[in-house]
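Participant: just the structure for this:
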Amino acid sequence: MSVEQLSFNHKYIIGISFISALGGYLFGFDFAVISGALPFLRTQFMLDAWWEGFLTGSLALGCIAGCLVAGNIADRYGRKPGLMIAAIIFALSSLGIAFSSSLSLFVIMRFAAGIGVGMASMLCPMYIAEISPAKVRGRNVAINQLTVVIGILVTNLVNYFIADTGPDAWRWMFGLGVVPSIVFLVGVLWLPESPRWLLKAGKEEEARRVLHKLGSESFVNTTFTEIEKSLVGVKKLSYKAVFEKSVRPAVVVGITLAVFQQFCGINVVFNYTSTIFESVGANLDRQLFETVAIGVVNLVFTIVAMWQVDKLGRKPLMLIGSLGLSVVYLILAFLLQNHYPAGMVSIFVLLAISMYAISIAPVTWVLISEIFPNKIRGAASSVAVISLWGAYFILVFTFPILAEKLGTFGPFYLYAGICFLGFLFIKGKVKETKGQTLEELEQTLIRH
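Facilitator: Below is the predicted model:
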């Protein structure tokens, strides 16, 4: 029976996808809040280029730890407990950062926040992929990226409006994160466990009950059979299994895409907006305004990506984004190098954001959630996302140092070259995945 002949409970699936994706909102919050807070933190803690990079990147180090914890929890106890723990960590770390009295305590709390971000960045897309029918899976996983960018936009707006409250405005910027954390925790309590994990854990009746909530009897039977086949011969998982020859092609593609999503350089624009616009003479108000503009453009083009990811497909979007970013970065580097007005720089910064938002940002998460076999999905997703956050740390840690040595424009020439190499890799190695079940993909991707 074709996927199109099966009927689904679309409202329910969308509902639980959005609740799970609230973890993405918190991811967006912790990711974006640093951009508005950095001008205050430089003064508060007397940051040099090294410490500015380390303070910003400490989130990524926590993310790596979070992914390691999440992978183990996801495979041993289920996706839902991991989401609950992430929500609690988000809430406590937001308060911890807000009340930090020293740089060392701030970095420790930022690292703790990263644990929650890392867990959410791995578990939310995985959970959504596992409860979504094949023909809408790309759109549903992209909901997670939508909530990420909503989190970024709302955070940037809040930062903009409370920036005038005094030198301790940064404490409010971070502390307000406790509100969406509690909303997320309450929402997760309502979520069902992933049917794929339930079946893997031997809880067949519970898996059937969840599948009945998701779709028709034919959908339940077809999905149940496909999952059972994919789990035949599964043994206790170790991370060694991720690098077995039979699954290596999918793992290599997943890790490379995860690293490329960061080394493409766009998160420098998100995290160091103030630094970039300060280099062309923009004042603090204009710097914070640009973070809001970036958030708006990011949101609009993420919605476009959600509309197209299951129509145009994953690979075409990734090709457009990687090549487009390469060209835009070359122009942006030239403008920064020659001190063009902030308005002109803003046009190409926003163009770069739009390229990223319609392609590499959401589609990388979609592909990571899709391409790994059922029996290693938790561990393989963990390895890929750990690689992503390791690359993010390197990116944001090195930018202030490179900008100090080369000028703010210098790193963008490097990112342009990386984006072109990414275009070549995607063209040669990435297979289209739209419209196929996770179990069908398991067979086709491993064969390649």
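Participant: for the rest of this, base every contact and every neighbour count on C-alpha atoms.
Facilitator: OK.
Participant: and for N72, the neighbour number?
Facilitator: 18 (other CA atoms under 10 Å).
Participant: so it touches S381, yeah?
Facilitator: No: using CA atoms under 8 Å, N72 is not in contact with S381, being 11.0 Å away.
Participant: and stretch 210-217, how far from the chain's centre?
Facilitator: When distances are taken as CA atoms, centre = their mean, to the nearest Å, stretch 210-217 is centred 28 Å away from the chain's centroid.
Participant: and this one, please, so the two structures can be compared:
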Amino acid sequence: MEQPSAVVKMNKSYTILISLIVALGGFLLGFDSAVISGAVKGITLYFEMTEWMLGFSVGCVVFGAMAGNLMAGPVADKFGRKNTLIVVAALFTISASWSALATGYTEFIIARIIGGIGIGGAILIAPIYIAEIAPPKLRGSLVSFNQLNIVIGISVAYFSNYFLINIEGESWRWMLGVEAIPALIYFISLWTVPKSPRWLIQKLNKIELARKILAKIGGEEYAELTIQEIQRGVDKKEEKGKLADILSSKYATIMIIALGIAFFQQITGINAIFYYAPTIFEQAGGSTDSSFLQAIVVGLTNLVFTLVAIWLIDKLGRKPLLLIGTTCMTIALLMATYAFNSATYDFNETTLNKVSDQDVKSALADLEGSSYDSQAALFEAVQQRLEEDKFLVFKRNEITNFIQINATLVLIAILLYVASFAISLGPVMWTLISEIFPSKIKGIAISVVGFFNSLVSFTVTQVFPWELSNLGPTTTFAIYALLSFCAILFVYRFVIETKGRTLEEVEELLIRN
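Facilitator: As a prediction, the model looks like this:
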């Protein structure tokens, strides 16, 4: 069903306004995801964390998101998209305030998990809501507003961290607590948006209320055509979708596409980059201040190329963007692998004088004049001279004093990777999964796919600190490069184009195939 462009354009500003308000959940999601990168050192020292405790404190947000994913679809189906998002906003507000005030590790984790539940709801329900109110010709761009707000949130978090890092006292508390302000704004503004007209018809049979909303979006003709399309879909459904339905051969193509894209969006390492950006740049020999500045550049790159994706997604299409993006991601990750593989670790008077821990400095004094061409060889030599706790201190805080690396190449590689993700797997995944699920299984299917996406993300963020310390950045980035190449093959083989089609047309196409 193609809508007349003149009809759609007549009220486009109203649709955009609704989409921007709902997509503020994406801002909170992005802010919450990235703000922890600046607090890593502070919380590690305050809560006396081990590597695995640190990994869990960062990744537990994703752990909470998995719970949010499982609940979000069924709750949104039962109580509505709008009401679910209002609860999500409240969870963000509570999490930000509590995590900033936490005095114990367990308390801190609980607060972070509450925020994760909010993330799990926002990341699934906001795109569904926007897809359900948007005319087909605008749907890709409007759904991408959610991803745009995610990257704006990431960028703002990096700026916020940079300006708060030197605040007197425990700066990490201010970094985490400031999120409560936009969360409260989101909570208030959501009360002004209408309920999803598709949900009103499918769940409550409130056709006249839905008609008023649709008429305000695209005019009377658009409202009538859309209601007829929705009712045809309703007439096809006999009962509410169940978990067993998504495992049937009828929906096999849909689930392969959804689960595959959800897997590759996270397994290629994007959240490791966002959560640990300053840590990565410090691994490349940068100072704390410069690494935070470079993290800001990463956030701005993400923002600019997400805008490019929004401009292209309804022009070029979903599949071409995915192929271009994953190819460039693979190249970027290979560049980072090469840069770290070419690094050396030199012990001389200058580098040894940079060591802040005097016990470590004394124990390594006899290595002056030595040079190592791999992290593995370095660790072997250093571990022989340090107690276990001091060796951990060396890996976390002192190794960056000795590395000699082409830091510019690392920065270029990371920026290319982030730009490539921002035009492909970032926005396109959420657009696709908001389009391809039939109404019958949308609630349960979106929750399963979201849970799976969060599970992969949690695994990546949990393991990343251990990978950097034990496998080294060379092997870590090489693994991500291989997985990114697999993503190219998957997109080429399985992903279909949904550009310009109504949700009902997409459903018929995928189920028929």
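Participant: for the residue nearest to the spatial centre of structure 2, give me its contacts.
Facilitator: Nearest to the geometric centre of structure 2 sits N271, at 6.1 Å (CA atoms, centre = their mean). Residues in contact with N271 of structure 2 (CA atoms under 8 Å, 6 or more residues apart in numbering) are S33, S457, V460, T461.
Participant: what about the counterpart of it in structure 1, distance to V210 of structure 1?
Facilitator: Using TM-score structural alignment, the equivalent of N271 of structure 2 in structure 1 is N267. As judged by CA to CA, to the nearest Å, N267 of structure 1 and V210 of structure 1 stand 37 Å apart.
Participant: repeat for P167 of structure 1
Facilitator: Counting by CA to CA, the gap from P167 of structure 1 to V210 of structure 1 is 50 Å.
Participant: same deal with V309 of structure 1?
Facilitator: 26 Å.
Participant: what helix or strand is the residue mapped onto F27 of structure 2 from structure 1 located in?
Facilitator: Mapped onto structure 1 by TM-score structural alignment, F27 of structure 2 lines up with Y25. Y25 of structure 1 is part of helix 10-45 when elements are defined by DSSP states H and E.
Participant: also I324 of structure 2?
Facilitator: Assigned by DSSP H and E, I324 of structure 2 belongs to helix 318-341.
Participant: how about that helix, aligned to which bit of structure 1?
Facilitator: Aligning helix 318-341 of structure 2 against structure 1 (TM-score structural alignment) gives residues 314-337.
Participant: the matching stretch vs structure 2, average distance?
Facilitator: Aligned to structure 2 and superposed, stretch 314-337 of structure 1 gives a mean residue distance of 0.9 Å (mean CA distance after the TM-score superposition for structure 1).
Participant: do stretch 141-161 of structure 1 as well
Facilitator: Compared with structure 2 after the fit, stretch 141-161 of structure 1 shows a mean deviation of 0.6 Å (mean CA distance after the TM-score superposition for structure 1).
Participant: what's the offset of that stretch from the middle of its chain?
Facilitator: Chain-centre distance of stretch 141-161 of structure 1: 12 Å, with CA atoms, centre = their mean.
Participant: which parts of that stretch are buried?
Facilitator: Under the neighbour-count criterion of 16 or more other CA atoms under 10 Å, stretch 141-161 of structure 1 has 141-160 buried.
Participant: just stretch 208-227 of structure 1 next, same as before
Facilitator: For stretch 208-227 of structure 1, by 16+ other CA under 10 Å, it's R208, V210, L211, H212, L214, G215, E217, F219, V220, T223, F224, I227.
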